[in-house]
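[1] whatever this is, show me its structure:
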Amino acid sequence: MRKLVVSEWLALDGVFDSTTMDQWFYPFDSKQRAAYIQEGVLTSDIFLFGRVTYEMLAPFWSQAKNNEMGIVEKMNSMAKYVVSSKPLNIPWENTTRLQGDLVEEVYKLKQQPGQDIRIAGSSMLVNSLLPSDLIDEYRLLVHPILMGSGKRFFREEKESSRLHLVHTETFSKGVVLLCYQPEK
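    I've put the predicted structure just below:
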């Protein structure tokens, strides 16, 4: 069975707002962080997106040509499933809109043979899946900055979930990778 991996980049206070990435993400770039992100893409063969994240990423990746680290080719060739009640207006190769019962559709994807299913961004999607117990791992790249305000990844009204720390790694410039799995 495939693993469903939530892979997120965020500030220490949980902000993951794409409009402020110039403050909390880009200043902390390093070869280590880039290699980690590359590895995550290359070890997955399905991306699962919410509509907002898909519409943010599709215009760039579908037109990208520089395949220096193998990510562009992989991003464009891998299967992409988008959870959206609205039709998708931005084409991106190998994209399917998921319709029907979200939990049932994700469960079916997990039953297929293959590599990890990766969710990036897509906080509404992740928060919708939390009660289902379908998420196998959370991989959080935490950046050493407190934003104070901005869009936060986890909703405040969700129920608590206990997690087990399975891996940590410190990258240069103070970025920390925290990998958690749900306690069963």
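[2] C-alpha from now on. contacts and neighbour counts both.
    OK.
[3] run through the residues that contact Glu156.
    The contact partners of Glu156, by C-alpha atoms under 8 Å, 6 or more residues apart in numbering, come to none.
[4] ok so it is a strand residue?
    No. Counting by DSSP: H, G, I helix; E, B strand; the rest coil, Glu156 falls outside a strand, being coil.
[5] contacts only, for the most centrally placed residue in the chain.
    Nearest to the mean C-alpha position of the chain, counting by C-alpha atoms, centre = their mean, stands Ala120 at 1.4 Å. Counting by C-alpha under 8 Å, 6+ apart, Ala120 makes contact with Val6, Ser7, Glu8, Phe47, Leu48, Phe49, Thr53.
[6] state the number of residues packed around the third one.
    Spelled out, that is Glu8. Residues within reach of Glu8, counting by other C-alpha atoms under 10 Å, total 20.
[7] please report how far the closest residue in space to it that isn't next to it in sequence lies from Val6.
    In space, and not counting its chain neighbours, Glu8 is closest to Leu140: 5.0 Å by C-alpha to C-alpha, 6 or more residues apart in numbering. Leu140 sits 8 Å away from Val6, taking C-alpha to C-alpha, to the nearest Å as the criterion.
[8] before we go on, could you also do this sequence so I can check it against the first one:
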Amino acid sequence: MTTRGRIVIDLFTTLDGVAQAPGGPDEDARNGFRFGGWQAPFPDDMVGEQVSAYIDSMDALLLGRRTYDIFAAYWPHHTDGPAGSVGRTFDRVPKYVASRSALTPAWAGTVQLGPDVPAEVDALRDRHRDIHVVGSVGLVQTLLAAEVYDELRLWVHPVVLGEGRRVFPDGAAPATLRLIEPPLVGDQGVVQLRYAPAGPVRTGDMDEVDFPR
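    So this is what the prediction gives:
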């Protein structure tokens, strides 16, 4: 039996679940967001090592339109120097983009997905081994709601913003997740959490739970 590829979602988040504009002030200022670049004060070695490892492992990149535009404007021009290995990987792998408007890509290897994004993303599992979604909060919310993913990897930073686009906003699809490895804690207090989907939400009565004594 042929093993299907994996869809891995990679997100930098705050303690209150905000994933908007971690990289810089001009990254995404929608709705008057004031805290672009909130990740910068936490240069964590663990995060750097883990991010390098997942970039090395990927053979396809899956992006929402806004994140794609940011990446396409930056990474093709940064294939040398300290970040060169990242730029070369992003240049080399196929890039799939979910966008409601027509896309005329200048970045080699770019393919726009059709209107049924969950179905098209699921089909990528038959073409690739390790498909990574980076940023792209709107796309991530679509994939989480449809449970079209194999791993949700969060790097949770020790900061609370109180505003911004959250991974799980009000009205998010109910779901249970399963922690698939012990958390990693970095030297700046960033925690890596790796989850897999675990089916629908289950409920019970705490009065009936037999706690260890």
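[9] TM value for the aligned chains?
    Comparing the two superposed chains by TM-score structural alignment, normalised by the length of structure 1, the resulting TM-score equals 0.91, with 182 aligned residues with a C-alpha RMSD of 1.6 Å.
[10] would you mind identifying the next helix or strand past the longest strand anywhere in structure 2?
    Once structure 2 is assigned using DSSP state E, the strand that runs over the most residues is strand 6-14. Scanning forward in sequence from strand 6-14 of structure 2 by DSSP states H and E, the next helix or strand is helix 45-57.
[11] how about that following helix, aligned to which bit of structure 1?
    Under TM-score structural alignment, helix 45-57 of structure 2 corresponds to residues 31-43 of structure 1.
[12] return the distance of the matching stretch from the chain's centre.
    Taking C-alpha atoms, centre = their mean, to the nearest Å, one finds stretch 31-43 of structure 1 lying 13 Å from the centre of the chain it belongs to.
[13] out of Leu140 and Val6 of structure 1, which sits in the busier spot?
    For Leu140 of structure 1 versus Val6, the count of surrounding residues by other C-alpha under 10 Å is larger for Val6: 22 against 19.
[14] which residues does the residue mapped onto that one from structure 2 contact?
    Superposed on structure 2 with TM-score structural alignment, Val6 of structure 1 falls opposite Ile9. Taking C-alpha under 8 Å, 6+ apart as the contact definition, Ile9 of structure 2 lies against His132, Val133, Val134, Val140, Tyr149, Glu151, Leu152, Arg153.
[15] list buried residues within those.
    Neighbour-count burial within the contacts of Ile9 of structure 2 applies to His132, Val133, Val134, Val140, Tyr149, Glu151, Leu152, Arg153; the criterion is 16 or more other C-alpha atoms under 10 Å.
[16] ok, the residue nearest to Ser52 of structure 2 when sequence neighbours are not counted - how many residues close by?
    Setting aside the residues directly before and after it, Ser52 of structure 2 is nearest to Val86 in space (C-alpha to C-alpha, 6+ apart), at 7.8 Å. When neighbours are counted by other C-alpha under 10 Å, Val86 of structure 2 registers 18.
[17] residue in structure 1 matching Val86 of structure 2?
    Counting by TM-score structural alignment, which is the criterion used here, Val86 of structure 2 corresponds to Ile71 in structure 1.
[18] which residues does its match contact?
    Applying C-alpha under 8 Å, 6+ apart, we find Ile71 of structure 1 in contact with Gln38, Val41, Leu42.
[19] closest to Pro182 of structure 1 among these?
    Within the contacts of Ile71 of structure 1, proximity to Pro182 of structure 1 (C-alpha to C-alpha) peaks at Val41, which comes in at 21.9 Å.
[20] neighbours of the closest residue in space to Met46 of structure 2 that isn't next to it in sequence, how many?
    By the measure of C-alpha to C-alpha, 6+ apart, the closest residue to Met46 of structure 2 outside its immediate chain neighbours is Gly186, 5.0 Å from it. Gly186 of structure 2 is flanked by 18 other residues according to other C-alpha under 10 Å.
[21] on that earlier part again, mind filtering the contacts of Ile9 of structure 2 down to those shared with structure 1?
    Using both residues aligned by TM-score structural alignment, their matches' C-alpha atoms under 8 Å, structure 1 keeps these contacts from these: His132, Val133, Val134, Val140, Tyr149, Glu151, Leu152, Arg153.
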